[in-house]
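Undergrad: Let's see this in three dimensions:
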Amino acid sequence: MADLMDGDGRGQLVLVAGFALAIVLVALVLLANTAIFTENLATRDNGVGERDVLGYRSSVVDGAGGIVDRENTAEYDDREPLEENVTAGLAALDSQLRESAARRAASARADVDAATYTNGSLVRQNGTADDPRQFTNVSDDADWTVATDLERDGDGGATRGFIAVVTNSSLASASAGDPDEAFHVVVTNGSAAWHAYVYENSSSGAIAVAVKPAGESASATSQVCSVSASNATVDFTGGTLGGVDCPGLAFGGEVAGSATTDGYDVVVRNGDRAAGGYDLTVRTVGSGSVSDENVTDGPSADDPYHVPAVYAVEVPIDYWTSEVTYAETVRVAPGERDE
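TA: Below is the predicted model:
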């Protein structure tokens, strides 16, 4: 078809089209800026709300964990007064956190009346670095069982707060290649066993930890951490030596990590080749129990012993403001192994 538009007409058309395009572009920019502003505003609001919620949740977990540990270490003869005093502590914590939330125009509640407790036992040997006790049983046997048939519950564990202070001078001189004479902790379900050895490194003289994974041969044992010191704290469940992360130390390995139906035993080997003191709390639900023939029932100055403990507590919590509503049941079991 022939071009019937003259030059002036084409120019006007181009001008109009350009003006229309400009309007469209401005509109798009305005829409984009509005969307960005709205998104940032929501992000800022949600961020503040999330921080407040996480801060409140952390305060509940940390505070409740401290209360549980404080009351457990008070060494009650019976479980009832233990749980009553934990409940009283939780109520006081809830009151403090409610007041703190109110100052931020928020409401918070830990439903202490709905709290549920998981039974446990605290096993202790009261030695210290300055006054060490060998890690033997009540009959001075070096090889003995601490607890049997410990079962996990869902995502939770069955042993927590397993911390030992050891003196270098009490440890066997050994290596990861030849650890058999060293003190070690065994976690076994009868078909597989995880080993953690603590010894004086025969080459460096440092306090060392070696691990043999479950299902592996002795040749798979490897040293995972060491510290040059006259004494050191081994946190078996927290995975540290001398307060420093020991990534290869994951208590129980796959044996403890999978024991939701098949329980596991905690066993000591060569307990006469380490001295100091230790604590651990075990979950005594179902068949889980402390070995009474090896551990005294009730406090003892010289022998390992066990007392009632709260292994874990679950508390429903709520936190809400004009912009955020949050509800969860938190589980508190201080000193459990991180998965």
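
Undergrad: From now on I want contacts and neighbour counts done on CA atoms only, so please keep to that.
TA: Fine.

Undergrad: In contact with Asp69, which residues?
TA: Neighbouring residues of Asp69 by Cα atoms under 8 Å, 6 or more residues apart in numbering: Pro334.

Undergrad: one more time with 10 Å, if that's ok
TA: If you count contacts by Cα atoms under 10 Å, 6 or more residues apart in numbering, Asp69 has them with 86, 122, 161, 281, 309-311, 333-335.

Undergrad: Relative to Arg79, which of these is nearest.
TA: Each of these was scored against Arg79 by Cα to Cα, and Ala309 proved nearest at 7.2 Å.

Undergrad: doesn't that closest one fall inside a strand?
TA: Yes - counting by DSSP: H, G, I helix; E, B strand; the rest coil, Ala309 is located in a strand.

Undergrad: Checking the residue lying closest to Ala333 once chain neighbours are set aside next. Helix, strand or coil?
TA: Nearest non-adjacent residue to Ala333, counting by Cα to Cα, 6 or more residues apart in numbering: Ala312, 4.6 Å away. Three-state assignment for Ala312 (three-state DSSP): strand.

Undergrad: Surely Ala312 touches Tyr117?
TA: Yes - Ala312 lies in contact with Tyr117 (Cα atoms under 10 Å); the separation is 5.9 Å.

Undergrad: So those two - more neighbours on which side?
TA: Ala312 (23 against 18; other Cα atoms under 10 Å).

Undergrad: what sits against the more buried one?
TA: By Cα under 10 Å, 6+ apart, Ala312 lies in contact with 64-65, 68, 116-120, 156-158, 160, 283, 331-334, 336.

Undergrad: From the residues you listed, keep the buried residues only.
TA: Buried residues within the contacts of Ala312, defined by neighbour count using 16 or more other Cα atoms under 10 Å: 64-65, 68, 117, 119-120, 156-158, 160, 283, 331-334, 336.

Undergrad: Please narrow these to those residing in helices.
TA: Within the buried ones among the contacts of Ala312, membership in helices is found for 64-65, 68, as judged by DSSP state H.

Undergrad: here's the other one to compare against:
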Amino acid sequence: MADVSLGPPDGRRLREADRGQLLVVAGLVMAVSLVALVVLLNATIFTENLATRGIEAADGEATEVRATAVGGVGELVDATNRQERASHEVTNVTDGVAALDARMARSYAERGGVVHLETNESRVTRGEYLSTAGNATSLANDTDATAYAFVDGIDRTRGFSLSLSADDLATTTPSDATGEAFHVVFDGPALSESREVYVYRNATDDVVVANGTGGGDPTVRCSIAAASDENATLDLTAERLGETACPGVWPAELFAPSDAYAIRFGNADAADGTATATVRPRPAGSDPGADHDGTSPAVYDATVDLRYRTADLRFETTVRVAPGEPRA
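TA: Below is the predicted model:
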């Protein structure tokens, strides 16, 4: 009869069973660890997404408040200058900022925010407002001079714009523009040599803007079609002709010069219209020179403190407001 009784334990088989159990346990541990890692990673990504959305919303809100304040102060400064006042008194601006602060406070209070905007007289920079609107003949000055200083002894310009009758512009070519076309000349210590901006009509009656250096033949920068009886607006500091971009029309050396310069007009009888600008004298507080009567005390810029607070956001900044400054 066969022997079916169990014999003593086989040590080799036990060792193999132990190793199998260890492999199973190790596999379970690794699986649990991977699941935990995936859960933690998903939680981190979700939390970061929420935080990012909160930051973007806060940034957008702060940007909106800042834009409202800057736009309001800029309009106030320019409206003050257009009054062509007799003195550099700046209470119009400081009082206006206080009134704007009250209006913004009421508006944002309805949205659960607290706004405060303030400045003082020491933070309002003296400037000069220039306009040729009173000139008697074309863009020639009060004495009918066709070459004269629009302004001299300045180191900043903003809102420099020409509104010119397209019909009255000289018709010429780049090679003849220096002697025939109306042009703006920038010169002085801030520049190594003069820069010129010419405005004229070409053979197809387009209004053309071209740049020159040192009185040499200019290079065309931009042009637009202009109908009869229309005015063409060249915003030099914004580098635009009407709605068309005109890059390079403002001299690169004059974005933030460390020295003084002058703006002059040449062939002023080759254009009919007006020129306006706000400038900052150099040295500060001095009176810039001009060969025409259209100058009046003005505000060049204003620096304001802005604070905005909600339940979830605290925002504070100091901003200098100089509307229409090149690349501001």
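
Undergrad: circling back: the residue nearest to Ala333 of the first structure maps to what in the second structure?
TA: The alignment partner of Ala312 of the first structure in the second structure, by TM-score structural alignment, is Asp301.

Undergrad: same thing with Val24 of the first structure?
TA: Match for Val24 of the first structure (TM-score structural alignment): Ser33.

Undergrad: How is its match assigned, secondary-structure-wise?
TA: Applying three-state DSSP to Ser33 of the second structure yields a three-state assignment of helix.

Undergrad: What about it, how many residues nearby?
TA: Neighbour count of Ser33 of the second structure, defined by other Cα under 10 Å: 12.

Undergrad: Let me see the contact set for it.
TA: For Ser33 of the second structure, the contact set (Cα under 10 Å, 6+ apart) comprises 27, 39.

Undergrad: Tell me the spacing between it and Gly20 of the second structure.
TA: 20 Å (Cα to Cα, to the nearest Å).

Undergrad: How about Thr172 of the second structure?
TA: 97 Å.

Undergrad: So between these two, which is more surrounded?
TA: Neighbour comparison, Thr172 of the second structure and Gly20: the larger count goes to Thr172, with 19 against 12 (by other Cα under 10 Å).

Undergrad: Tell me which residue of the first structure lines up with the more buried one.
TA: Match for Thr172 of the second structure (TM-score structural alignment): Ala174.

Undergrad: Take the contacts of Ala312 of the first structure and keep only those in strands.
TA: Taking DSSP state E as the definition of strands, those contribute 116-120, 160, 283, 331-332.

Undergrad: Looking at the residues you listed, which one is closest to Leu241 of the first structure?
TA: Within these, proximity to Leu241 of the first structure (Cα to Cα) peaks at Arg160, which comes in at 15.9 Å.

Undergrad: Quick one: map Pro288 of the second structure onto the first structure.
TA: Aligned partner of Pro288 of the second structure by TM-score structural alignment: Val290.

Undergrad: Check the gap between the closest residue to its match other than its chain neighbours and Arg331 of the first structure for me.
TA: Leaving aside its sequence neighbours, Val290 of the first structure sits nearest to Ala147 (Cα to Cα, 6+ apart; 4.2 Å). Separation of Ala147 of the first structure from Arg331 of the first structure (Cα to Cα): 23 Å.

Undergrad: Ok, Glu181 of the first structure next?
TA: Counting by Cα to Cα - Glu181 of the first structure and Arg331 of the first structure are separated by 39 Å.

Undergrad: cool, Gly288 of the first structure as well?
TA: According to Cα to Cα, Gly288 of the first structure stands 20 Å off from Arg331 of the first structure.

Undergrad: Between the ones in helices among the buried ones among the contacts of Ala312 of the first structure, which sits nearest Arg104 of the first structure?
TA: Nearest to Arg104 of the first structure, judged by Cα to Cα, of those is Ala64 at 21.8 Å.

Undergrad: Identify the residues contacting that closest one.
TA: Residues in contact with Ala64 of the first structure, defined by Cα under 10 Å, 6+ apart, are 58, 70, 86-87, 89-91, 93-94, 312-315, 331-334.

Undergrad: And Glu75 of the first structure, what's its match in the second structure?
TA: Using TM-score structural alignment, the equivalent of Glu75 of the first structure in the second structure is Glu84.

Undergrad: Nearest spatial neighbour of its match, chain-adjacent residues omitted?
TA: Ser296 (5.3 Å).

Undergrad: ok so Gly179 of the second structure is a helix residue?
TA: Yes - when three-state DSSP is applied, Gly179 of the second structure is found to be in a helix.

Undergrad: which residues does it contact?
TA: The neighbours of Gly179 of the second structure, taking Cα under 10 Å, 6+ apart as the test, are 172, 215, 266-267.
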